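Chemist: Dropping a prediction and its sequence here:
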Amino acid sequence: MEHGAERHKQTLRRALLEVRRGLTPHDVREAAAALAGRALELPELAGARTVAAYVSVGGEPGTAALLDALRARGVRVLLPVLLPDNDLDWGVYAGPDSLVGVRHAGRMALLEPAGERLGPEAVTEADAVLLPGLAVDGRGTRLGRGGGSYDRVLARLERAGADPALVVLLYDTEVVADVPGEPHDRPVHAAVTPSGVRRFHDPGGR
């Protein structure tokens, strides 16, 4: 069963990435502006002191405007640093000039925060975690790219007893009927797309 679910995930990933590759720079810019506006209205971000986020690359829904708006609000924004084993360290976002391009083996260049590394556990201090993804379904099951970095982040939050708001940033077409889930998957609380916010049942009562 698990092999079938993994095959389904791979097929879904390929299809979704193909759609993203077809987006023009204008499409990406327009979506990024709308996405930032929607995300900034989230109550989960309104009271957040620390938000773990990420720098979008390629055709991903753009996060630059959102990062700057959060920082302007006085939010401490943590950004990931990819480690050799695919785990994530974290650093504080200090504006666009604080980002450096880093090329990791077999991956496109990522923009990562310069400056002090806070350690993988820093994410447990976040009031909200903005997650990259390729899709989400009606149960809040997120489809990632398959590298496992954010599976580790979510497991770390679980071990620490941390319960931040988990929010995935997507395009409108990426809210789908079904994402094959596995027992360890931790559902997200909300998905933000350029046209609105989709909320999911949270057993924790958020």
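Modeler: Perfect, thanks for sending it.
Chemist: rest of the way, CA atoms for contacts and neighbours
Modeler: Will do.
Chemist: Count the neighbours of the residue nearest to residue 143 when sequence neighbours are not counted for me.
Modeler: Spatial nearest neighbour of residue 143, excluding adjacent residues (CA to CA, 6 or more residues apart in numbering): residue 135 at 5.1 Å. Residue 135 sits with 27 neighbouring residues when counted by other CA atoms under 10 Å.
Chemist: okay, pairing it with this:
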Amino acid sequence: MLRRGFLAVRGRLTADVVRDSGRALAARALELPELTHARTVAAYVSVDNEPGTIALLDALRARGVRVLLPALLPDNDLDWGAYAGEGSLARVQHGGRMALFEPAGERLGPDAVTAADVVLLPGLAVDARGMRLGRGGGSYDRVLARLERAGAQPALVVLLYDAEVVAEVPVEAHDRPVDAVVTPSGVRHFRTA
């Protein structure tokens, strides 16, 4: 029910709000020390009324950062491919679920994310402890477990709207806190990256 509530609020956002928020989000994110020094960033392409990511992806790429984007696998795990600009994306419909924009080029395998210095995570909310509420599909839970198994410790950053930073979200045993949240109006760190 909590997820539906956040999605309903997003659903009422205008295209102008989504576009302007994406620009502001990119400007804030680019100030993050974690992104300033990153050589490889695992990110995602926003869909529907998610906080916009294209401006951020393009700015990272312009800095010479290698940007990895996910491709959803049939079991909800994620493969990865390199971002080479908006023209390198393919719109992929996954059954009855939402269509996603995925890298059209070579697949690098699910373990490619372990090379990332920063992982930008989608979400619906984050709480005061840095606990993230995702959409419930488990794809990013698998990514976080993969990073842990590999001993990789990238900075974990969730991208949200301001109203999606809340006092508390429900937590399950497998959930892990993020290091920071970026919203159009600012950045909040939860722990040392």
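Modeler: Good, I have the coordinates. This is a predicted model, so every value here is computed, not measured.
Chemist: residue contacts, the residue nearest to residue 143 of structure 1?
Modeler: 16, 142-144, 170, 174-176, 179 (CA atoms under 8 Å, 6 or more residues apart in numbering).
Chemist: Counterpart of residue 166 of structure 2 over in structure 1?
Modeler: Aligning on TM-score structural alignment places residue 166 of structure 2 opposite residue 176 in structure 1.
Chemist: Make a PyMOL selection of the buried ones in the contacts of residue 135 of structure 1.
Modeler: Restricted to buried positions by 16 or more other CA atoms under 10 Å, the PyMOL selection for the contacts of residue 135 of structure 1 reads:
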select buried, resi 142+143+144+170+174+175+179
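Chemist: Closest to residue 5 of structure 1 out of the contacts of residue 135 of structure 1?
Modeler: Distance ranking of these against residue 5 of structure 1, using CA to CA, places residue 179 first at 8.8 Å.
Chemist: what's near enough to touch the closest residue to that closest one other than its chain neighbours?
Modeler: Excluding the flanking residues, the one nearest residue 179 of structure 1 by CA to CA, 6+ apart is residue 137, at 5.7 Å. By CA under 8 Å, 6+ apart, the contact list for residue 137 of structure 1 reads 175-179.
Chemist: any chance of those residues in JSON lines, with secondary structure too?
Modeler: Below are these laid out as JSON lines (DSSP: H, G, I helix; E, B strand; the rest coil):
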{"residue": "175", "secondary structure": "strand"}
{"residue": "176", "secondary structure": "coil"}
{"residue": "177", "secondary structure": "coil"}
{"residue": "178", "secondary structure": "coil"}
{"residue": "179", "secondary structure": "coil"}
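Chemist: circling back: looks like the match of residue 166 of structure 2 contacts residue 140 (just checking).
Modeler: No. Between residue 176 of structure 1 and residue 140 there is no contact under CA atoms under 8 Å: 10.2 Å.
Chemist: Now do the strands in structure 2.
Modeler: Ranges of strands in structure 2, per DSSP state E, are 40-42, 66-72, 78-82, 89-93, 99-103, 118-121, 125-126, 132-133, 155-159, 180-183, 186-189.
Chemist: residue range for the second one in structure 1?
Modeler: Just to be clear, that refers to strand 66-72 of structure 2. Counting by TM-score structural alignment, strand 66-72 of structure 2 sits on residues 76-82 of structure 1.
Chemist: What ranges does structure 1 have for its helices?
Modeler: All helices of structure 1, identified by DSSP state H, fall at 2-21, 25-40, 43-46, 64-72, 149-160.
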